[in-house]
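Task: produce atomic coordinates for the following.
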Amino acid sequence: MSATDTVTPARAGRREWLGLAILALPALLVSMDLTVLHLAAPAISADLRPSASQLLWIVDIYGFLIAGFLITMGALGDRIGRRLLLLIGAAAFGVASVLAAFSPSAEMLIAARALLGIAGATLAPSTVALIRNMFHDPAQRTTAISIWFMSFMAGSAIGPLIGGALLEVAWWGATFLIGVPVMVLLLVLGPVLLPEYRAPQPGRMDLPGALTALVSILSVVYGLKRIAEHGFGVVPLVTVVVGLILGALFLHRQRTIADPLLDLDLFRLRTASVSVLALTIGAVAVGGVGYLSAQYLQLVADQSPIQAGLWMLPPLLTGIVTTIVTPMVGRRIGPGTKTALGLAVAAIGLLVVGQANDDSDIGYVVAGLVLLFGGIMPVLALGVDIVVAAAPPERTGAASAITETSQELGIALGIAVLGSITTAIYRQQMREVVPPEGVPADAAEAARSTLGGADGMADQVGPALLESARSAFTDGVQLAAVVSAVMLGITAVIAAVVLRKVQATGGASH
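The predicted structure follows:
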């Protein structure tokens, strides 16, 4: 053991914790903007009259560009300075928010949302990398990242609630303006409370690699989302395959150039590799089952969007509590045990969701989501901590981008794969249902395609066909939940074995 290994890391003080509070705000807003438009879409449609394709791009392009630019922005922050990039991104996010709020056309709103996505991609890796620089004590760093992650998850959950509340008293553009004062606060207090850090010898920026990564990730995410919404088809499948090929070329390039965007040596550490696996599989479960549960609450249990959002609060609050408490209790318990236990609890929650039926009984779904969020959110926060701690200080921006990208891809993969499983079960069962007399052919076809189509034509399809559609959808949700539980269970075993030797004091030791 070297002398440096025995030095006690400096503990963070009041300034660092105040800085963490500032860093939590953009994390909250970036994730909130992913979902805040879900309730505003009808008002936007009425005002700007976008085509169906344009409306999809208004909703989707923000998340697409965040996922696509995360790796590039993480590496850029390591080179020009993480605080500088954070402040540039905050200013751009504020300007784009104003442009989006007052967009006079669908094209303008799409462009503004695209700028919001690029700006949002600067914020997430910069905040996590700065936390790594501010909190050197492993236990404090784990707590800080848990609080940051809690803010990120909270934003996606409260987005529809805040959007719904604002739409009651203001126009749809107000959903964007809530980010402006927060970014102004970050621009004012950031230079005072946040340290600057850049890599001492960053090397040249790999622009061809950045472009390859961008196109690869955009292709995969776009294809997966289209598969989730419309089922398997030639175009989305080709898009995913092209994205995977470009991803393989990107990884090969990173192994051969002198100044890579990603330090692939990080993945030679089994702890980092397994943590990224846990992040990805956890995001698959949360993204896919969360997406299906939201549909169940609205289309099977007949809850309004705001009511469905309120039913999602108990799972979210449970996840927040467990994320904060986990680093504080059981400090002698290693990350491997914590990760395995969290994944096991989440898997049990998914099995509970799998008990849901089609008689509008939402108890199983809410109880299962409580266990899912309560178990998985601390695991995701711990995974971010392990990966970022494993990276050299000059590479933490790129390392944090890896964790964010794995979660974005996991969510997209979860929605696509689990959504496709549910859709396949639904369509198979609905093909065998004979529409009652008097049901128009177009209404029957809509009911056979999706539960949303059946619900949208409820007056025409009649109660019997609608009940069959709800039953078929519920069967699909049950199977998707069980598949997710199996994936989490396997990941829990892998984590328990591979991470068993990681020290309990912080996850940075290997």
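
C-alpha only now, for contacts and for neighbours.
OK.

Tell me, how many residues neighbour P181?
Neighbours of P181 under the rule other C-alpha atoms under 10 Å: 11.

which is the next helix or strand following the stretch of helix or strand A144 belongs to?
A144 belongs to helix 138-169 when elements are defined using DSSP states H and E. Next along the chain after helix 138-169, taking DSSP H and E as the criterion, comes helix 174-177.

From Y222, how far off is the residue nearest the centre of the chain?
Residue closest to the mean C-alpha point of the chain, counted by C-alpha atoms, centre = their mean, is E408 at 4.9 Å. Computed as C-alpha to C-alpha, to the nearest Å, the E408 to Y222 distance reads 12 Å.

about what we covered before: my guess is the residue nearest to the centre of the chain contacts A67, does it?
Yes - at 6.0 Å, E408 counts as touching A67 under the criterion of C-alpha atoms under 8 Å.

Is R198 in a helix, a strand, or coil?
coil (DSSP: H, G, I helix; E, B strand; the rest coil).

Can you get me a residue count around G13?
Counted with other C-alpha under 10 Å, G13 comes out at 10.

scratch that, R268 is what I was asking about
So R268, with other C-alpha under 10 Å, has 9 neighbours.

again with A458
Neighbours of A458 (other C-alpha under 10 Å): 15.

what do you get for A106?
Neighbours of A106 using other C-alpha under 10 Å come to 21.

Count the residues that sit near the nearest residue to G173 once chain neighbours are set aside.
Spatial nearest neighbour of G173, excluding adjacent residues (C-alpha to C-alpha, 6 or more residues apart in numbering): A101 at 3.8 Å. A101: 18 surrounding residues under other C-alpha under 10 Å.

I'd like the structure of this one too, to check against the first:
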Amino acid sequence: MSEISNLETENAPGPKATRREWIGLAVLALPCMLYSMDLTVLNLAVPQLAEQLKPSAAQLLWIIDIYGFMVAGSLITMGTLGDRIGRRRLLMIGSVAFGLASIFAAFAWNAETLIIARAVLGVTAATLAPSTLSLIRNMFLDDRQRTFAIGVWIASFSAGGAIGPVVGGLMLSQFWWGSVFLLAVPVMVLILILGPILLPEFRDPEAGRIDLVSAAQSLVAVLSVIYGMKHIAEAGFDTIAVFFILLGIVVAILFARRQLRLADPLIDLALFRTPAFSAALGVNILGLFVGFGAFLFVAQYLQLVLGLTPFVAGLWSVPTGVAMIVASMTVPMLATRFAASNLIAAGFVLTAIGFAICTQVGTTSSPLLVTTGLVVLCLGFAPVGTLTTDMIVGSAPPERAGAASAISETSFEFGGALGIAVLGSLLTSAYRGRMDQLVVTGLPEETVAAARQTLGGAVAVAADLPPAEAERLLTAARDVFTQSFAFTASICVLLSLGTALIAFLLLRKASDDGDGKAQVAADQPAHSGNAG
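Predicted structure coming up:
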């Protein structure tokens, strides 16, 4: 097993990428765009899907959530599997499986089969992101070129999120709900044709077999914690949430102890002893915690307060995707002039400004106001996502690139789930507290009580009321939600500023602990040379 050592040798400038690597990068961007699109297009299809398949409320939640659960739970195993059997081979296998699962989902005949299809899609999607990121680590050995390639990689996710609502909306206007899943098929065929031609193969020549017990432990640990967090966001902090979070923590401890005993562990815990790796991972989780919560608030605000359809709300999200693409491509150029720690801290400050803009929203505000806040937020988050990802994969040895990429992707899932759970609970608590103090005259108490739980509940109750009473209830609930949204955004302003300071200190300390020899030194300009 390779040791994480000899940093001076590792820091020697690598050879420049050729035209083949740059064209190969375009191929790697395709599954990333598709991965992101698959997360957005389903939300548009939910109304048609619910009408035709008639799932129960619990089944509908599982249709939406099971994909993310299975992605998160499978990332570590799939990333390590790529190190063993080859990153390109795993990408090809995953592409075939993803395409077949997409066809299965498109023609699902009831809610149960769609849940199964979405679960399979999640497992197969977990092969895509770690494989693409680890291939980038091996294809681009020059530091600055790798940073630029990772910027393209992150931009491809943003591009998928931006075009997903548009393409999905067009498909749903012409075809049935399952058509949105068929978007994956031609993309996967293209990957299967171009991948073997343009992408090199990499694997760890000394890797052994995958330990199935470790794989099961990682799956249970990740799924349990994320399920507990999502349960908090949906139902509040209760014994079910505590049970699953504690179960996940216990299994994670058992997993770590097992890795220390194995001759060929699923994850080499020595990775976490690299200062740049651990610091960047921590900052990444903090960034996702703050950022992901915002999109949860905004989606509800646009649709339930301003009354936009999902498709129109999706169109208003396009500028944020464009901002993320532009910023992700710009960060590598800025990294040649400014310290990575400074860029990341400045990014969090810009994120705070974006949240500050969101505090000014009202029940009659233009969608442009909240979109402007999100655009500024995305401009600030771009250096966080690009540079921390670069540090994580760049500080790991090439033969462990798959495992490092999987850990990076898992941190995205954890940070996002934690942000949605904590900030979502904060927003819900603020809403309920304000609604409890509100007196809505002329309405039955049981009606008001149901509306006090969530804004979605208020909208559902209002649908069964006479127009005048419905309008009074919705006006009150929307006003309270907007106040709660502004309050939560103000908390995020403080969190972003605090995270800026933490990120700056953590990355500086990582550089000091590494004696300036970390793969991507946090207190030096990230790279030098040309991006190709």
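
now the residue lying farthest from the centre of structure 1, what's its secondary structure?
What lies farthest from the middle of structure 1 is E437; by C-alpha atoms, centre = their mean that is 44.5 Å. Look at E437 of structure 1: counting by three-state DSSP, its state is coil.

Report all helices and strands that the host helix or strand of L185 of structure 1 contacts.
Per DSSP H and E, L185 of structure 1 falls inside helix 179-193. In terms of contacts (3 or more C-alpha pairs under 8 Å, 6 or more residues apart in numbering; DSSP states H and E), helix 179-193 of structure 1 is packed against helix 14-35, helix 82-101.

Quick one: map the residue nearest to G173 of structure 1 onto structure 2.
Mapped onto structure 2 by TM-score structural alignment, A101 of structure 1 lines up with A106.

and the gap between that match and V166 of structure 2?
As judged by C-alpha to C-alpha, A106 of structure 2 and V166 of structure 2 stand 19 Å apart.

what's the closest of the helices and strands packed on helix 179-193 of structure 1 to T318 of structure 1?
Nearest to T318 of structure 1, of all these, is helix 14-35, at 17.3 Å by C-alpha to C-alpha.

Read off where that closest one ends up in structure 2.
Going by TM-score structural alignment, helix 14-35 of structure 1 sits over residues 19-40 in structure 2.

How about stretch 208-226 of structure 1?
So stretch 208-226 of structure 1 sits over residues 213-231 in structure 2, by TM-score structural alignment.

Give me the mean distance between that stretch and structure 1.
Following the fit onto structure 1, the mean deviation recorded for stretch 213-231 of structure 2 is 1.2 Å by mean C-alpha distance after the TM-score superposition for structure 1.

That stretch: how far from the chain's middle?
17 Å (C-alpha atoms, centre = their mean, to the nearest Å).

With stretch 427-446 of structure 2 instead?
With C-alpha atoms, centre = their mean, you get 33 Å for stretch 427-446 of structure 2.

what about stretch 98-105 of structure 2, how far off from structure 1?
Looks like 0.6 Å for stretch 98-105 of structure 2 (mean C-alpha distance after the TM-score superposition for structure 1).

Just give the closest residue to whatever residue of structure 2 lines up with G159 of structure 1, not the sequence neighbours.
Using TM-score structural alignment, the partner of G159 of structure 1 in structure 2 is G164. Counting by C-alpha to C-alpha, 6+ apart, M37 is the residue found nearest to G164 of structure 2 once chain neighbours are left out, at 4.6 Å.

That neighbour touches G160, doesn't it?
Yes - under the criterion of C-alpha under 8 Å, M37 of structure 2 makes contact with G160 at 4.7 Å.

re earlier: give me the distance between the match of A101 of structure 1 and V180 of structure 2.
7 Å.

And the contacts of the strand or helix carrying G243 of structure 1?
Assessed by DSSP H and E, G243 of structure 1 sits inside helix 234-256. Helix 234-256 of structure 1 is contacted from outside by 209, 212-213, 215-224, 226-227, 260-264, using C-alpha atoms under 8 Å, 6 or more residues apart in numbering.

still on that earlier bit, the match of helix 14-35 of structure 1 against structure 1, how far on average?
Stretch 19-40 of structure 2, aligned to structure 1 and superposed, deviates on average by 0.9 Å (mean C-alpha distance after the TM-score superposition for structure 1).

tell me which residues in that stretch are buried?
21-22, 24-25, 27-40 (16 or more other C-alpha atoms under 10 Å).

what does F176 of structure 1 align to in structure 2?
Match for F176 of structure 1 (TM-score structural alignment): F181.

can you pull the contacts of that match?
Applying C-alpha under 8 Å, 6+ apart, the residues near F181 of structure 2 are D38, S102, I103, A105, A106.

Same check on F175 of structure 2?
Taking C-alpha under 8 Å, 6+ apart as the test, F175 of structure 2 contacts no residue whatsoever.

how much space is there between it and V189 of structure 2?
For F175 of structure 2 relative to V189 of structure 2 (C-alpha to C-alpha), the value is 22 Å.
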